[in-house]
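Q: here is a sequence with its predicted model. Questions after.
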Amino acid sequence: MKTKTAATVCDALPWAQQMRDAATPDALKADRFVSFHETSPGMLELSAGDTTLKLNSKNLQVTLQKAGHAFVLRTPDDAAARLRDGSEHIIKLTDAGSVAISTEQWAGIFGIRLSLSGFSVGGRSADLKVILFAGLDYATGDAVFELRPVEEDTALRLASWPGAFAGDDVDATIVPHTSGLMIPRNWPKVIDAPYADCGKIGLAYGLSLYMPWWGVTRGGKSAMLIFETPDDAGIQLYHSPENGTTVSPKWIHSLGKMNYTRRARLKLVDGNYVAMARTYRRIAQENGTFRSTADKIAELPRLARLIGSPIFHVTARQYNVRSGTDTLFIPYAELIEKFERIQRKFGLRKAYIHVDGIGYRGYDNLEPDQIPVGEKAGGKEGLKKFLAFARENDYIVVYHQQYRDMYLDAPSYNKELLLLREDGTHHIEDSWAGGANALVCTTRSLDYVRRNNTYLREIGAAPDGCYLDVFSAVSGDECYHHEHRMTRSDSFRLRRACFDYIRRNFGIVSSEEAADWTVRTLHLVHHTTWAVNPEYENFAIPLPLYALVYHDAMIVPFETGRRRGSYYYSKHDIPFLHALISAGMPYLSVDASAEDVEAAGIVAELHGRVALLEMTDHRQLSPDGRCQQAVYADGTVVTADQNSGDWSISYPGKTMRGNALNWSVETEWNN
């Protein structure tokens, strides 16, 4: 009997045998696999097997070609530089007075080095130097790009390298903007930097880019660009029906300067957006970003109680300082009564209960000094009785906590604790119930996390975990305060330290949105939304890109409403159908009706069956993308039509189907 050897990445490469035959270290040098030619003045070319990278050293346009399929990266966008006097100016990398061309190699990478200097900034000669690298990595078959700043008095503040894909010559652009968007070449509406958080730039790990990659697809072949240094990176997204979609990579300064080498990787992929998502999944598994829910359960067995459970989001109290009234208020004793009603009427074997507003003045007030427990909803004793009720029923209770906002009337408010912007000002807003707030520097956040939760443990009201608001929903913060300077990378590291404290000391840790960097740490995020415009219409075609990568690594609740529209969804979409396609954890109200419970039960059963399984495929069954189908690793197939409201779930052994708008459910058992 012959044994089958597992395939490797190398097996797919045309030079795999050459690698295996190498007899000396010299035989594995990159220049043994990648060749360099200057085909004409300024036209530089790298070749490795059936892959060719062409670089125009004059306009910095790049073409990557493999097996006859070519994708073009345009001339990079304008950059920005700041002189020593503080004045900032637009520059073009193509305007360098001097361009020195050479080659370099390391490991499996061989490429072209362009050393750009002689820039004129604001009409003055500047000492700025920028090194651009474009190479081929024979170990993976990818193209690798680096931007290396050499800054003295002149700082590079913003740059693009490489440029954007030529979006006018593709079938569609795929972006993990929120949960995921497909923008067809002929999409009829203009899209202009939706949800951007830095001018027109959407930073990585914010709503504009849950995961640090995007791509284009044409004729069953795709190209995807991946930020390998994403903390200070972002995109500028623009689409017009006339010219297609442009997604420009942006490298952002860190504490005033570019400061370090920025790197991106370009992969050519056989297939469409599903192939791109599966490619990124393998990268996340390789670099440790991916950590499965099964592994998290092995570390924290109680987490298994979330699989197939509904999630209840309740608020004990929210006080509005402007009106002087409680806008939300459910005492703990009343919460117990509401859960007992659900138990009596419907049964409730599992429950994950997220509680807002246990603090002194309730939800979104006085943070990060929200303790002690507020009296109005029942005080310490009322909260402890609610916890005792939950634990008698083996329900899980977690608390909302917030460690980014600092309200101006918080007892420990001190402007020296705040994030200081580069211009010497602070972010101040007056949007939430508790009134005006600033942002506390994340270097101080863990101290508040520890103090507040030590208090809760000391009074006998320790939760089963905590939801740390906002940390996973916004890109990294910077702080210019001389006593606690902080880069965006520092910010992510410090937020993770807060998550880890909760995980190690209390259990389940959750946050708001599904940023890629949180996957190896968080157990749950409260939503993976789809982008909608101010008229509550989808910007383009929603895709579950996040679920294709991380379905079995992050628990994500979904609304289960059967009418069109909600706070998080397009006015044309039915939330229940999104919950089915992504096989999420169902939200359920403490005031749920019988139909609400039935709908949540359908989603909970699906989640219970496939929460620990990969979404292996996704299909669009209609040209407008409104009818979609997801496939899971056990063969479960979910189909949902946002136009008609029809849905079906084909499990191994039975099929369920119905209509969300005209509520109906039927089950057929398979032989």
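A: Received the coordinates, thanks.

Q: CA only for contacts and neighbour counts going forward, please
A: OK.

Q: okay, now residue 668: neighbour count?
A: Number of residues near residue 668 (other Cα atoms under 10 Å) recorded here: 11.

Q: ugh, wrong one, I meant residue 301
A: So residue 301, with other Cα under 10 Å, has 12 neighbours.

Q: for residue 507, see how far away it is.
A: 10 Å (Cα to Cα, to the nearest Å).

Q: quick one: name whatever helix or strand follows the host helix or strand of residue 602.
A: Using DSSP states H and E, residue 602 sits in helix 594-610. Once the chain leaves helix 594-610, the next helix or strand it forms, by DSSP H and E, is strand 615-620.

Q: check it against this one:
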Amino acid sequence: MKKIESGSLAVMLDEETLGLRIEKDGVVWNTDPKKTPELIFAEGTYRFLDAEEISHEVYSFGVGCGIRSRYAGFAGTPYAFETIIWIEAVDETFWMEWIPLCEEGLHPVKVLWPTAMEFTNGRDDWYTLLTEGQGLLIPNTWKTELGKLSFDGRFETSGGYMPWFGQVKERCGYTAICTTPWNAGYQAEHPAGGPYTSVGAWLEPSLGTMNYRRVFRYTFLNDCDYNDLCKTYRQYIREQGHLRTLKEKAVQNPSIHDLVGTCFVHTGIKTVVQPESGFFDPKNPEKNNRVVPFSVREQQIREIHDLGVEKVYLHLDGWAEPGYDNQHPDYTPACQAAGGWEGMKSLVDTMHDFGYKFGIHDQYRDYYHAAPSYDENYACRLPDGTIPGHSYWAGGPQSYLCATQAPFYVKRNFAELKKNGIRLDGAYLDVFTCNEGDECANPEHVMTRRDCYTYRGNCFAWLLSQGILSSSEEVSDWAVPYLVFCHYAPYDFMLRPAETPKKGIPVPLFNLVYHDCVIEPWMMDRVSKDEDYMLYALLAGGAPYLVRDGAYPNTDGAFDGEKISLEEMTERCRVVTELHEKTALLELVRHECMTADGSVQKSEFSDGTYVICDFAEQIYEIGYGA
């Protein structure tokens, strides 16, 4: 048994099993003995303990003490790596590092490390926090199985808005932050009824090799709840210089203030579903192709204005000649049958005459083969030379545009919009903050996932430099410094049919960290007699969707629910926008589940404003602070 300790934290490594025992002020955390650290190669799966040579040494250095472990020789190859676990003396942070030493002879697929904590107890005050979507709290007693995670729990996607997870048992907890999240994620398991939840990490290669140090940062807390774990992460990103609030962003782009208290309208112009698309309906051809003139959308805006709606942001899909999700990145001119550039400009001018804001849907990842400029040389290429792609979306066959090229296409396309008199207030660059970063092995433009996030960020930064507010599909930790608003930041259950059981209690983990950094529009549907999404908009201190016409039926939360008239929705939105005016730039300081099942929840903002929502009774209470 190897042991290190500093202050109130002690860590012991069992050399026979590689299990860890961690003690913090008398509270013990053990790694799960059933979850042994493993290496998954293309050639087979091996435990760390299968190494031909293993050594462990305790050491100390200028800022702490640690245990260095070296593992070498797998399946007759020289493949080798080391792990370093150590305690930082100044604040008792516990660090876990995986470091490649020799990558000859085997082809890595995944490393399952750090492994899960043992977390078996049939109590509802033992719970796990996952950053899938807005946030998920899973009591050990939760009746519904967790099942498959979005994007397999990959950090920096909708499966992991933030690169951390945590657990709390009887008010003692930990937060595990991945400080190198670009090729990592979490794996979690919760069977129906519990009585346990398991959550550990996975690491994957970049361009075929592990090639850099992977790091996790653990903070152990006593007398805490999920709010404290979120604020631990907020403090960490503040220390990294990564926390950039809306107030700070508004120094560069003052028009951010115009989005506060705004109703969002999402609608479109042209739909073209190619025969190769997964959405093509051969039995109902009218569903595959349609055009709504710009003048019809202009009239729709006039009707909204006549209802007295003071602030509106219009997100317009399918505005270009190819049609929605077709021929990107070659997405001009404006749709001719809908009125062309003249008709589009008339719509934009009407928006501005009313003091409203206008923005477009655009796309610089899906690289359609039908695009006139499509060149396979600029599609993302895997290390084995293959070029991934599919035909799912409306535009049919596609690859992925290497993000090294995306900033150039953004500049080209937006110059064309400007030349034709289209004055944009905002722009939505689709999927950048929902999907994983891409990698490209083409030697002309090699790109890692980390590089990809940088190039995507460059696209957002260019928009902001032109006075165009930046948006994308969802939210993601890497994009917060660049992102002003998003399409939505929903709970995971909102993207499934209303009758689907929740995988846990929805809690706003993302907003407890980032509420004052990004403006989030929220769905306002009454999806069933038992579920009204307006309550979640209020709890989140978010902006409301006045109109939300999803581009694809039964996808991305676009499900049929109770029909609400525009007049009634306008009144509902007034309640939400009044609260948003008050709270948009404030930190969400605390959230509370006032009942064990989460059916009554409370949010509190930094000025004392609070919201209480009873989801069972579908009622709410708002108290405004100073």
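A: It's in. Keep in mind that what you see is a predicted model, and the values were worked out from it rather than measured.

Q: tm score of chain vs chain?
A: Here the TM-score for the pair of chains, by TM-score structural alignment, normalised by the length of structure 2, is 0.91; 592 aligned residues with a Cα RMSD of 2.0 Å.

Q: what residues in structure 2 pair up with stretch 490-502 of structure 1?
A: Mapped onto structure 2 using TM-score structural alignment, stretch 490-502 of structure 1 spans residues 451-463.

Q: residues contacting that stretch, please?
A: If you take Cα atoms under 8 Å, 6 or more residues apart in numbering as the criterion, stretch 451-463 of structure 2 is touched by 403-404, 406-407, 410-411, 427, 432, 437-439, 469-471, 478-479, 482-483.

Q: which of these fall within helices?
A: If you go by DSSP state H, those have 406, 407, 410, 411 in helices.

Q: re earlier: of the contacts of stretch 451-463 of structure 2, buried ones?
A: In terms of neighbour count (16 or more other Cα atoms under 10 Å), the buried residues within the contacts of stretch 451-463 of structure 2 are 403-404, 406-407, 410, 427, 432, 437-439, 469-471, 478-479, 482-483.

Q: so what's the counterpart of residue 67 of structure 1 in structure 2 up against?
A: Following TM-score structural alignment, the counterpart assigned to residue 67 of structure 1 within structure 2 is residue 25. For residue 25 of structure 2, the contact set (Cα under 8 Å, 6+ apart) comprises 8, 9, 222.

Q: how close does residue 25 of structure 2 get to residue 181 of structure 2?
A: Taking Cα to Cα, one finds residue 25 of structure 2 at 30 Å from residue 181 of structure 2.

Q: then residue 425 of structure 2?
A: In terms of Cα to Cα, residue 425 of structure 2 sits 32 Å off from residue 181 of structure 2.

Q: how much space between the residue nearest the centre of structure 1 and residue 235 of structure 1?
A: Centroid check for structure 1 by Cα atoms, centre = their mean gives residue 210 as the closest residue, at 1.9 Å. Here the criterion is Cα to Cα. By it, residue 210 of structure 1 lies 12 Å from residue 235 of structure 1.

Q: pretty sure residue 561 of structure 1 is touching residue 574, no?
A: Yes: with contacts counted by Cα atoms under 8 Å, residue 561 of structure 1 reaches residue 574, the gap being 6.8 Å.

Q: so where do the strands sit in the stretch 501-626 of structure 2?
A: Secondary structure of the stretch 501-626 of structure 2, counting by DSSP state E, counting those that start in this stretch: strands at 505-506, 521-522, 526-528, 531-532, 543-548, 588-593, 600-605, 610-614, 619-623.

Q: now those in a markdown table, with mean neighbour count and distance to residue 61 of structure 2?
A: Converted to a markdown table, these look like this (neighbours: other Cα atoms under 10 Å; distance: least, Cα to Cα, whole Å):
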| stretch | mean neighbour count | distance to residue 61 of structure 2 |
| --- | --- | --- |
| strand 505-506 | 21 | 43 |
| strand 521-522 | 26 | 49 |
| strand 526-528 | 16 | 58 |
| strand 531-532 | 19 | 56 |
| strand 543-548 | 26 | 50 |
| strand 588-593 | 20 | 37 |
| strand 600-605 | 23 | 42 |
| strand 610-614 | 22 | 47 |
| strand 619-623 | 13 | 52 |
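
Q: which SS class is whichever residue in structure 1 pairs up with residue 251 of structure 2?
A: Alignment note (TM-score structural alignment): residue 251 of structure 2 maps to residue 298 of structure 1. Following DSSP: H, G, I helix; E, B strand; the rest coil, residue 298 of structure 1 is assigned to helix.

Q: measure residue 298 of structure 1 to residue 291 of structure 1 for me?
A: Distance, residue 298 of structure 1 to residue 291 of structure 1, by Cα to Cα: 11 Å.

Q: now do residue 87 of structure 1
A: 45 Å.

Q: out of those two, which sits in the busier spot?
A: Shown here are residue 87 of structure 1 and residue 291; by other Cα under 10 Å, residue 291 has more neighbours (20 against 10).

Q: stretch 619-628 of structure 1 aligns to what range in structure 2?
A: The aligned range for stretch 619-628 of structure 1 is 592-601, by TM-score structural alignment.
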